[in-house]
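Undergrad: dropping a prediction and its sequence here:
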Amino acid sequence: MSTTTTDGTTTDGTTGARERDLLAGVPTGLFIGGVWREGSGGGRIRVEDPATGRTLAEIADGTVEDGAAALDAAVAAQASWARTPTRERGEILRRAFDLVAARAEDFALLMTLEMGKPLAEARGEVAYGNEFFRWFSEEAPRIAGRYAQNPAGGSRLLTMKQPVGPVLAILPWNFPLAMGTRKIAPALAAGCTIVVKPATQTPLTTLLLAQVLAEAGVPDGVVNVLTSSTTGKVTAPLIADRRLRKLTFTGSTPVGKKLVEQSAEQLLRISMELGGNAPFLVFDDADLDKAVDGAMAAKMRNQGEACTAANRFYVQRGVAEEFSRRLAERMGSLVVGRGTEDGSQVGPLIDARARDDVAQRVEEAVGAGARVLTGGRAVGEAGYFYAPTVVVDVPADARLLTEETFGPVAPVVVFDTEEEGLALANDTEYGLIAYAFTQGLERGMRVAEALETGMVGLNAGVVSNAAAPFGGVKASGFGREGGLEGIEEYLETKYVNFPL
C-alpha cells in the first residue's frame, strides 16, 4: 500500500496530484523563435523516471530541419539582441532569477522526477543554478573596453567588447537546471542568442526554464530549445553552419573531442567542460571530522553522478584506517530511495546502463583483491539504485581508479609521503578538480599549487559558486563558466586605432 509524501507523490512511485499537475504544465514541444511547436518529423521522446522506470512525459523529437529552424531564429534575433542595452539585458535576467525563485519547488520536483536526485538536493541545485541568472544580470552592465594612449604618440587605442554571436549549448543530464543557467545566463548577458540542446534523459527542466525565460521578457528567437533523440545528427549541421559562432558543451571527454574536431572547420569559439576523475587527499594532520564531512559532500552529491565528484580517495597511512572506518559508517547509514520520499538521501542512477557499469567496476576490483567495507550491490526491485559503497585495498590498475566512475562508490588507497600522494593524484588524464585536507597552511598551499587541476577544494568538499570560475585543464577541457571570467567566453575583443 502506498502513502502520499509531502510533495504529493506516492512512495510506491505512482503519480500523485502534485506531480500530475506539475507535469501537465510543462511544455512538450520545441521552442523556436518564441513559438512552441511539434517536431517536423512527428516523433516523440519518452522521458523516464529512473526511480521507477515509468514514463513521465513524451516530448517532441526534433529533426535536422528543426535544428536549422532553431539556428535561423537565433540568427534572425542576434543583431537586435546585441543592440539591446546591457542594463535591459540584465533586468531580464534578474526577472528570470525572481521567477525561478518563485517556482523553486516546481523546478526541484521536476528535476527529482526526471533525474532522480533527492528533493532536498534538487532544491539546492535550484538555489545554485538560479544564482547564475542573478550574477550575470549584474555582469551585463559591467561589460567594458579600454581607452589608452599610444606609447609612441599620435593616436589613441580603443578596445571594445562585442558579443560573439549565435551560440549552440549542449547540456548534460546530471544537473538539468544548473547546466542550463550556467550557459544561458552569460550568453544572454553578453548579447548572444542561443540554441539549447538538453540531454535526452532530462529535457523537462530545460523546457520549463524556456517557458520562464519567455515570461521574463526574453525576446523571440533569443533562446531556442531543441530536444532530439539524435543529438549528433541534429547538431552536426549546426556546428558546420558558418552563422554559428560559439559552441559550449558539458559532457564526456570522448564526445567533447569529437565536437572540437567538428568545430575546427568553422574555427568556432568553444568552451568544453568535460570529464573528471577527482582525487581526494587526506593527510595525517587533517581534521578527520572535517575530512569525512568533506568526503561525503564531494562524493555523494548527485549520487556521485557529477564531474566534480571525488572518485579516488588517497589517505596518508597514519589516518587511513580511521578515515576508512568513519567514511564507511557514514556511507552505510545513508537512506536510499526515490527522491520524492521523505528522508531519502540517495536516489537512483540515471538508467540501467549506468547502474550496471558501476556494479561491474566494483565487482572487477573485488575480483582483483579489493575489500568492500559497505555497500557493493544494487538495491531495490524497481528503478536503478546502487548502495553507497566504500572499497579498500583497490589495485592501482582498477577501473575504479583509472576511469571516471559516475556513481556512489569511494575507493580508498593508502599513501606514505606528500610527494607520493601528489603523484597519485596527478596520475590521470583529467584535471577538473581535486580536494585536499590538511591543517598545515604551508602544506595546503604547496599541494594546491602542485595539483594539476583547474579547481581545488582545500579543506572543502564543495567549490561550485556562480561568482567563481568553473573549469578544468588537460582532458577535462578548457574555458570557464561563472565568475568574472564566465562572460568573456561569449565576448570578442575589437581594437580600434584612431589618430589625433
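TA: All right, it came through fine.
Undergrad: C-alpha from now on. contacts and neighbour counts both.
TA: Fine.
Undergrad: what about the strands in the stretch 301-450 of the chain?
TA: For the stretch 301-450 of the chain, the strands defined by DSSP state E, counting those that start in this stretch cover 310-316, 371-374, 378-379, 385-386, 389-392, 409-415, 430-431, 433-437.
Undergrad: now the ones you listed as TSV including distance to residue 54 and mean neighbour count?
TA: Formatted as TSV, the strands of the stretch 301-450 of the chain follow (distance: least, CA to CA, whole Å; neighbours: other CA atoms under 10 Å):
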stretch	distance to residue 54	mean neighbour count
strand 310-316	30	27
strand 371-374	30	19
strand 378-379	18	16
strand 385-386	15	29
strand 389-392	27	23
strand 409-415	26	25
strand 430-431	35	26
strand 433-437	35	29
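Undergrad: out of those, which gets nearest to residue 94?
TA: In terms of CA to CA, the element of those nearest to residue 94 is strand 433-437, at 30.0 Å.
Undergrad: who's in contact with that closest one?
TA: Strand 433-437 is contacted by residues 276-283, 286-287, 291, 308, 310, 425, 444, 447-448, 451, 453-461, 472 when judged by CA atoms under 8 Å, 6 or more residues apart in numbering.
Undergrad: next one: it to chain centre, how far?
TA: 19 Å (CA atoms, centre = their mean, to the nearest Å).
Undergrad: what of stretch 54-64?
TA: For stretch 54-64, the distance to the chain centre is 22 Å (CA atoms, centre = their mean).
Undergrad: one more: stretch 390-410?
TA: With CA atoms, centre = their mean as the basis, the mean position of stretch 390-410 lies at 22 Å from the chain mean.
Undergrad: and if you look at stretch 414-427?
TA: Remark: stretch 414-427 is offset 28 Å from the chain centroid, using CA atoms, centre = their mean.
Undergrad: list the buried ones in stretch 53-69?
TA: 54, 56-57, 59-64, 66-69 (16 or more other CA atoms under 10 Å).
Undergrad: kindly report the same for stretch 416-426.
TA: 418, 421, 422, 424, 425, 426.
Undergrad: and residue 202, how close does it get to residue 114?
TA: Distance, residue 202 to residue 114, by CA to CA, to the nearest Å: 6 Å.
Undergrad: which of the strands of the stretch 301-450 of the chain sits closest to residue 104?
TA: strand 385-386 (25.8 Å).
Undergrad: next up, a structure to set beside the first:
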Amino acid sequence: MKAAEMNKAEKAVLERIPTGLFIAGRWQDATGAATFDVRDPATGETIARVADGTAADATSALDAAVAAQEGWAATPARTRSEILRRAWELVQQRAEDLALVMTLEMGKPIAESRGEVAYGGEFLRWFSEEAVRIQGRYGQNPEGTGNMIVSQHPVGPCFFITPWNFPLAMATRKIAPALAAGCTSVIKPPQLTPLTTLLFVSILEEAGLPKGVVNVVTSSSSRSVSEPIIADPRLRKLSFTGSTGVGKQLIAQASENVLRVSMELGGNAPLVVFEDADLDRAVDGAIAAKFRNIGQACTAANRIIVHEDIAEEFTARVAERVRAMTVGRGTDAGVNIGPLIDEDAVAKAERLVDDAVAKGATLVCGGHRAQGDGTFFAPTVIADLSRDAEIMSEEIFGPIFAVTTFRTEDEAVEVANDTEYGLISYVFTENLARGNRMIDRLETGMMGLNVGVISNAAAPFGGVKQSGVGREGGAEGIGEYLSTKYTLVPTS
C-alpha cells in the first residue's frame, strides 16, 4: 500500500499548533533555536519541526513553575475548578483537531483518537469536580488536651514525563489532578508525539491558566532536560509513564531529594478465558484488550491464557476477525490497524513472532511486516504458544495475539502471575465465585472481569510489583498531589 499524502485540511490543523517551548506563559524558541522533526509513522513524512529544549530551558521552566507555585496554591479551589472545566469544554470543541493531530503523529485509527480525546478530556472534568472536594478533619485528641487539625496542601512544583502512545490522555491525567490540588508543573512530552501535548497546552492557555502554572519543554534528549529538573531541590514531585527500566532510573534519581513519585510502568497483562466463558463476549473483549491502539498500550493483553477445551474454537473465532482487519493510514476510512510507532517496533514484532514459531507455536495469520511506506505490521494470531517463548515474559507493544493453554484454575493463576509485572489482568468466566477468587488471586492493580477495556477517569489506574507505584484517576488520583499536615491546637 502507498500511504496518501497529507491533504490541505490536515496541513491547516498542523499549522495552527505552536511548536515552541511554553515557559512562564510565553511560547519561545529553544536556546540556540534548535529543532527536531516529528514524523508521520504511516508515511515517514516530516509533519512538523519542534523546539529542541536544553538543560538551560528546563531550568527556566522550573523557575517559572516555582515562581507561580505560591499564587496558584492560594488560588481558590473554585477558580481552579472553573479553569479545568473551561479546558474540558474547549477540548470538546477542538476534539476533531486533537484527534487528527494524534493520528498524524502517532498513527492510531482516527476513531480511536476520537475515543482518546473523550477519555483524556474526562480527567479535566473529573478533577474540576475533585478540586472543590479536598478535605481534612478536625477533632479532639484522646487525652482531651487539644484539638487535632488534619489538613491537605499541594505538594509543590511537579515534573511530568509522558509517553508517545496516548499523547493526550497521559498528559491530562497528570496535569489535571496537579492543577486541581494547587500544584504547578513542567511537562516533558514524548519526542515522537509532542504535537498533541502542545495543542492541549495552548487550550489550557486559552482556558485562562495563569502564567507559569504549566510549562512545556520539548526535547530530542529526555535525559538532558530531565536530569537538571529532578536534581533541583525545589522540585517536589515526579510522575512518569513509560518502561520499567527507565522508571527505575528515575526513581533512583528522585531518591536524592526524596521526591514524591508516581510511576506507571510496564505491563505483561494476562487474559484468562475459562471453559465456562461466554465465547462471544470473550472474543469481543480479547480483541479490544489486544488490538486497541495497535497493541501499543501497557494495558494490552499480552498473554492470552485459554482453557484447553475451548482454545481451538476461541482461536479460530479470533483469527476470523483478525483476518478481516484493514491495515492502513489512520486517517483513511475503515482502517482498524495503523502503523507501529517506528522501525524498532516493527523489528521487535518480527523478532517475537520468529521466536515463538521457533519454539513450536503455530502461526495462524499475519506475522509479517505489511507492505507500505510506513511502519506497518500485519495483525497476527499465534496458537500453541510455548511457556518459554519471549512473548511470555516480554511486553509485545504490537498487534500480536498469542494463545497458550491451561487445564486447571490453579495452573491459570500460576501462569498469569509468573511475571515481575502487575498492571492489569482480564478474566472471562460465567462463574461468579471464580470471578471473585480471581480478584483475590491475580497479582495486578486492575482487573477486567468479562470486559476488555476498563480505563475510566473516575477509577484509580496503576499497578503493583514492577508495574509501578501510585494511582492516576479516581478519588485516589488527587491524593498523589497533596501533602498531609497535622496541627495540634491546645484547649487550655
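TA: Thanks, I have it. Note that the coordinates shown come from a computational prediction; the quantities given were computed from them, not determined experimentally.
Undergrad: follow-up on the earlier one: which neighbours do residue 202 and residue 114 of structure 1 have in common?
TA: Shared contacts of residue 202 of structure 1 and residue 114 (CA under 8 Å, 6+ apart): residue 47.
Undergrad: can I get the strands of the stretch 301-450 of structure 1 in a markdown table with distance to residue 477 of structure 1?
TA: Output for the strands of the stretch 301-450 of structure 1, formatted as a markdown table (distance: least, CA to CA, whole Å):
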| stretch | distance to residue 477 of structure 1 |
| --- | --- |
| strand 310-316 | 18 |
| strand 371-374 | 33 |
| strand 378-379 | 32 |
| strand 385-386 | 29 |
| strand 389-392 | 29 |
| strand 409-415 | 24 |
| strand 430-431 | 8 |
| strand 433-437 | 12 |
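Undergrad: in helices only, show me the buried residues of stretch 416-426 of structure 1.
TA: Among the buried residues of stretch 416-426 of structure 1, the members falling in helices (DSSP state H) are 418, 421, 422, 424, 425, 426.
Undergrad: now restrict the contacts of strand 433-437 of structure 1 to buried residues only.
TA: Buried residues within these, counting neighbours by 16+ other CA under 10 Å: 276-283, 286, 291, 308, 310, 425, 444, 447-448, 451, 453-461, 472.
Undergrad: pretty sure residue 2 of structure 1 sits against residue 341.
TA: No - when contacts are counted by CA atoms under 8 Å, residue 2 of structure 1 is not listed as touching residue 341 (11.1 Å).
Undergrad: neighbour count: these two, which is higher?
TA: Neighbour totals were compared for residue 2 of structure 1 and residue 341, and residue 341 leads with 23 against 10 (other CA atoms under 10 Å).
Undergrad: identify the residues contacting the equivalent of that one over in structure 2.
TA: By TM-score structural alignment, residue 341 of structure 1 lines up with residue 332 in structure 2. Residue 332 of structure 2 makes contact with 109, 110 under the criterion CA under 8 Å, 6+ apart.
Undergrad: same check, this time on the one 3 residues further on
TA: Contacts for residue 335 of structure 2 (CA under 8 Å, 6+ apart) come out as 109, 325, 326, 327, 328, 329.
Undergrad: please repeat the previous calculation with a cut-off of 10 Å.
TA: 108, 109, 110, 111, 325, 326, 327, 328, 329 (CA atoms under 10 Å, 6 or more residues apart in numbering).
Undergrad: what do you get for residue 129 of structure 2?
TA: By CA under 10 Å, 6+ apart, the neighbours of residue 129 of structure 2 are 77, 78, 80, 81, 82, 84, 85, 123, 180.
Undergrad: which one in structure 2 is aligned with residue 91 of structure 1?
TA: Using TM-score structural alignment, residue 91 of structure 1 pairs with residue 82 in structure 2.
Undergrad: need the nearest residue in space to that match, chain neighbours excluded.
TA: Closest residue to residue 82 of structure 2 apart from its sequence neighbours, by CA to CA, 6 or more residues apart in numbering: residue 128 at 6.7 Å.
Undergrad: give the aligned equivalent of residue 405 of structure 1 in structure 2.
TA: Checking with TM-score structural alignment, residue 405 of structure 1 has residue 396 as its match.
Undergrad: name the nearest residue to its match, sequence neighbours excluded.
TA: residue 302 (6.5 Å).
Undergrad: got it, and residue 175 of structure 2?
TA: In space, residue 175 of structure 2 is closest to residue 185, 7.6 Å off (CA to CA, 6+ apart).
Undergrad: so what's the aligned partner of that neighbour in structure 1 up against?
TA: Using TM-score structural alignment, the partner of residue 185 of structure 2 in structure 1 is residue 194. Going by CA under 10 Å, 6+ apart, residue 194 of structure 1 touches 70-71, 73-75, 77-78, 165-169, 183-184, 187-188, 221-225, 244, 246-247.
Undergrad: got it, and residue 226 of structure 1?
TA: Counting by CA under 10 Å, 6+ apart, residue 226 of structure 1 has contacts 29-32, 39, 60-63, 66-67, 69-71, 170, 195-199, 203, 206-207, 234-235.
Undergrad: now which residue in structure 2 aligns to it?
TA: So residue 226 of structure 1 corresponds to residue 217, using TM-score structural alignment.
Undergrad: could you do residue 205 of structure 1 as well?
TA: Using TM-score structural alignment, the partner of residue 205 of structure 1 in structure 2 is residue 196.
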